[in-house]
Each structure stands twice: as C-alpha cells, then as structure tokens.
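*Asks:* how would this look folded up:
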Amino acid sequence: MRTITVLLRHELRLLASLLLWVGRRRHGVGEGRAFGYARGQGAVMAGFGFVCLIETFTMSVLLRDWPAWHTAMLILDVYTLFLLAGVYAAWQVRPHVLNDDGGTLRVRHAAHVDLRIPLDRIAAVRHETRSTHERADGELNLAVGSQTSVTLELTEPVAHVTFLGRRRDVDVVRLHADDARDLVRELVRVVRPGRNVPSPSPDPPG
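*Replies:* Down below sits the predicted model:
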C-alpha cells in the first residue's frame, strides 16, 4: 500500500510539472537563482516518444481482432507517453535552486529528488565531469545523460529520502548543471566567509 501511495504522489508531481511547463512557470524558485540540468535531453525524450508511438500503432494493428487486449495496450502506451512527458517537464520546471537569503542549495532531479543542502555544510565544491558512478555509502549521484559535472563535499551528512521513502545520510553529492561553472562560482561566492572552498580546473572525464 505504501508503494502505491508513493507512486501516486510521484505521478501527481509529474502532472503538476506538466501543467507548470505548459504555463511556462517553475516550481520552488522564488527569489533564488535557478540552474537547469536538462539541456539537450529534449531530443532524447522525443526519440523515446517516437518509438512509443510506433509501438502503439504496431500493436493496434496486431491486436485489432482482440478488442480487450487492444484497449489494454492502448491505455498502457498512453500512460507511458504521459510518464515520458511528465519526466521531461519535471526536468524543466524543477531546477536546482541557490537561495542566498535562505542559505540553502536545493538539489533536484525531476520529480523524485528534492534535497536541501545548507550552505554552511559545504566543505568543498568543484567542477568535475564524471560519466561513471559506482554506488557507495554516503554518496548521492544525480546523473543526467550518465553525467555529473559538479561535486559537493559536506562537513556533515544531510538526509536524503529515496524514491520509496528510505532515508540515506550522504556527505558527497554529485549533480549535473547545464552551467556548471557558474554554479560552482556562485557557491564559492556565497558559502560562509573564511571557509576554504576550492574550485579547481575541471578533471578529465571519469
């Protein structure tokens, strides 16, 4: 039952994201500065959508003599298209948000990750392009197109709640931003004075 509730909430967030996207609005930005992370992913999602449309047409032809199966597959295909559109919309309307006044960096990934990191917990930040990520305790990797471009190291863990509600404490967060250098530069500027927050040259891709 809990899993069903989580899935329903996620789908409601996807629906809300679609409505915001159509209305050209963004979620949770307010007075903060937004940093997108889905540039260039439109073509990928459009490709998936096209494949789904072809599959829908093919199955409608193959199942035309079995109305019940035809209806079931049509519903499933429409649902899949809704999910694809919702995820893409969530990427667009739920960016990362740097809030100077609130002292937080809000790290997001579509509609299923929304992590607030207090700026005073950031020990180091760097522009670091990685294309491989191994799961490790205390690390959260939020790749887009299998890539992250910003690495945050924290002085103490923050709580990340997984999609199904499990709590994980993380002290290293890797994320992607379209303007990764700008995000790193802004983080260096706003992290509390006196803390050494280096921003080295980009590392070679991992």
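
*Asks:* from here on, contacts and neighbour counts on C-alpha atoms
*Replies:* Noted.

*Asks:* Please identify the buried residues of the longest helix anywhere in the chain?
*Replies:* Counting by DSSP state H, the longest helix found in the chain is helix 67-93. Of the residues in helix 67-93, those buried under the neighbour-count criterion (16 or more other C-alpha atoms under 10 Å) are 70, 73-74, 77, 81-82, 84-93.

*Asks:* Just the closest of those to residue 50, please.
*Replies:* Proximity of the buried residues of helix 67-93 to residue 50 was ranked by C-alpha to C-alpha; the top entry is residue 81 with 9.5 Å.

*Asks:* Kindly check the end-to-end length of stretch 17-33 for me.
*Replies:* Distances were taken as C-alpha to C-alpha, to the nearest Å; on that basis the terminal residues of stretch 17-33 are 19 Å apart.

*Asks:* Show me what it is in contact with.
*Replies:* With C-alpha atoms under 8 Å, 6 or more residues apart in numbering as the contact definition, stretch 17-33 has outside contacts at 85-86, 89-90, 92-95, 97-100.

*Asks:* what's the angle from the helix or strand harbouring residue 20 to helix 67-93?
*Replies:* Secondary structure from DSSP states H and E places residue 20 in helix 2-22. Between the direction of helix 2-22 and that of helix 67-93, the angle (axes from the mean of the first three to the mean of the last three C-alpha atoms, to 10 degrees) works out to 60 degrees.

*Asks:* which stretches of the protein form strands?
*Replies:* Using DSSP state E, the strands of the chain run over 33-35, 96-99, 104-109, 113-118, 122-130, 139-142, 148-161, 167-175.

*Asks:* compare with the first, here's sequence two:
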Amino acid sequence: MVEPVIESGPVVRPRAKPMVTLVGGSLVRWVLARFKGADRTGTAILHTADPQRAMIVFAAMEVLVTPLVGRLLPGVWQLVHLVVEVLVVGVYLGLAACWRIHPHLLDDRSLLLRTGTFGDVAIPLTAIEAVRRDERAAGGYGIRGVADEQETLACSVTSQTNVVIDLVRSYPFQAKDGVLSARHIRFSVNEPGDFTRLLGKALS
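*Replies:* The predicted structure follows:
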C-alpha cells in the first residue's frame, strides 16, 4: 500500500527531514540499495531522469577540474580546495540519489507524487477523475501553484511537466506559495504514455 492513504482527499506532505540529512542519507541509501535492492511498496514511477543526469554531469566536471585547479594553489589551500570539492561532488550525487530513490508510487488505492527534496502529494484514487498527457513548463519547482492556469497545482523537481491529473472536485493544498484550491495537478514522469495507461487502468 502506498503510504499514507488519505480517505478525505489529496494532501501535501512537507519534507520530513532537513535538506542536509535528506540528501546525505539518500546517497547512503542509494549505495546500499545497489546491493540489497529497494525496499518500497507499490509500483515505482520514475520521474527525474533529466535532473539526475545533469547532477551526475556536474559531479563529473568537478572531479575532472579539481586536479587542474589544485595545481595552481599553494600547499595548504590545496587541501582546503579538495575538501570543498568533495563536499560539492557529494551534494551533486546526493541530489541525484535523492531523486532516484524517491519515485512516484502507485498502488490499488493511492498515488503518491514525490519530489524527494520538496515534499510529496498523496492522492487517493477515488479523488481522481481523469489523467492525460500535457507537456508544458509550469514555472518554478516543488509544490506550487501555476500562475497562468486556474485551480492548478504543480508537483515537480524542475519546471517541466508532462502529465495532468483532473480531480473529481477542487481541494485545498498547502503549496510553498500559500494555501490554494486546485482541481488539476501537473507533474512529470519519465514515460508519460506508459504512466497514463497504467493509471487509467487503475482507475477503471
């Protein structure tokens, strides 16, 4: 079962841990999961391929540039520079790991939209009227209102979204820009065609 199931309607779950703890812990959990497998319930829906790829590219660039910059620095500053670069690479890889190990989750009762770093939105399937593909930018990131669309909430790591859920009625949501009433939720998945078919089947 996707946890939690909210019988009264969709609800926003704020990030439960400080960012540093979440990102660092995600990197450890991702490494461990490579050996023992992921411990999740429900069908995992991956949604952050592009931002993950960007973080890995940034980390690789830091690794390549670090020795070159280090040679230009005097003795003690080389150590300081190395420590800083290790932390920067750790942040990049930690963010990629955080998004990787927090896919959206779907089961026979609920859909949990997750951003990893910015909180989640839990939606009972009984509150969903329809799902459709619709690719467009929704300004900003995290859980926020969409300025140029009425009663629309966006839940994504980047501004890009490619799926819209229509709810059976409007619900109040605690977004980062305040409480808003929304009947539509925009978000992103790696394979929107596969996801809309999967969710459509779960709704039927």
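
*Asks:* quick revisit: make TSV out of the strands of the first structure and add mean neighbour count and distance to residue 62 of the first structure.
*Replies:* Formatted as TSV, the entries for these read as follows, by neighbours: other C-alpha atoms under 10 Å; distance: least, C-alpha to C-alpha, whole Å:
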stretch	mean neighbour count	distance to residue 62 of the first structure
strand 33-35	18	45
strand 96-99	24	44
strand 104-109	22	38
strand 113-118	18	39
strand 122-130	23	44
strand 139-142	20	39
strand 148-161	19	42
strand 167-175	19	43
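
*Asks:* Out of those strands, which is closest to residue 13 of the first structure?
*Replies:* Nearest to residue 13 of the first structure, of all those, is strand 113-118, at 11.4 Å by C-alpha to C-alpha.

*Asks:* how big is the offset of that closest one relative to the second structure?
*Replies:* Superposed on the second structure, strand 113-118 of the first structure shows a mean distance of 1.8 Å to its aligned residues (mean C-alpha distance after the TM-score superposition for the first structure).

*Asks:* show me what contacts the residue nearest the centre of the second structure?
*Replies:* Taking C-alpha atoms, centre = their mean as the criterion, residue 115 is the residue nearest the geometric centre of the second structure, at 2.2 Å. For residue 115 of the second structure, the contacting residues are 99, 102-103, 142, 155-157, by C-alpha under 8 Å, 6+ apart.

*Asks:* Ok, residue 172 of the second structure next?
*Replies:* Taking C-alpha under 8 Å, 6+ apart as the definition of contact, the neighbours of residue 172 of the second structure are 179-182.

*Asks:* Ok, residue 195 of the second structure next?
*Replies:* Contacts of residue 195 of the second structure were listed using C-alpha under 8 Å, 6+ apart, and they are 45, 189.

*Asks:* What lines up with it in the first structure?
*Replies:* Pairing criterion TM-score structural alignment: the partner of residue 195 of the second structure within the first structure is identified as residue 183.

*Asks:* Relative to residue 8 of the first structure, how far out is that match?
*Replies:* Distance of residue 183 of the first structure to residue 8 of the first structure, given as C-alpha to C-alpha: 33 Å.

*Asks:* Count residues in the vicinity of the counterpart of residue 102 of the second structure in the first structure, would you?
*Replies:* Alignment of residue 102 of the second structure against the first structure is given by TM-score structural alignment, with residue 94 as its counterpart. By other C-alpha atoms under 10 Å, the residues close to residue 94 of the first structure number 28.

*Asks:* Tell me if I'm right that residue 94 of the first structure and residue 110 touch.
*Replies:* Yes - contact status for residue 94 of the first structure versus residue 110: in contact at 6.4 Å, counting by C-alpha atoms under 8 Å.

*Asks:* still on that earlier bit, closest one to residue 58 of the first structure among the strands of the first structure?
*Replies:* strand 104-109 (33.0 Å).

*Asks:* before we move on, back to that, and the direction of the longest helix of the first structure versus that of strand 104-109, what angle?
*Replies:* Counting by the same axes, to 10 degrees, helix 67-93 of the first structure points 150 degrees away from the direction of strand 104-109.

*Asks:* residue in the first structure matching residue 25 of the second structure?
*Replies:* Here residue 25 of the second structure is matched to residue 16 in the first structure, going by TM-score structural alignment.

*Asks:* Same check on residue 73 of the second structure?
*Replies:* For residue 73 of the second structure, the aligned position in the first structure is residue 63, judged by TM-score structural alignment.
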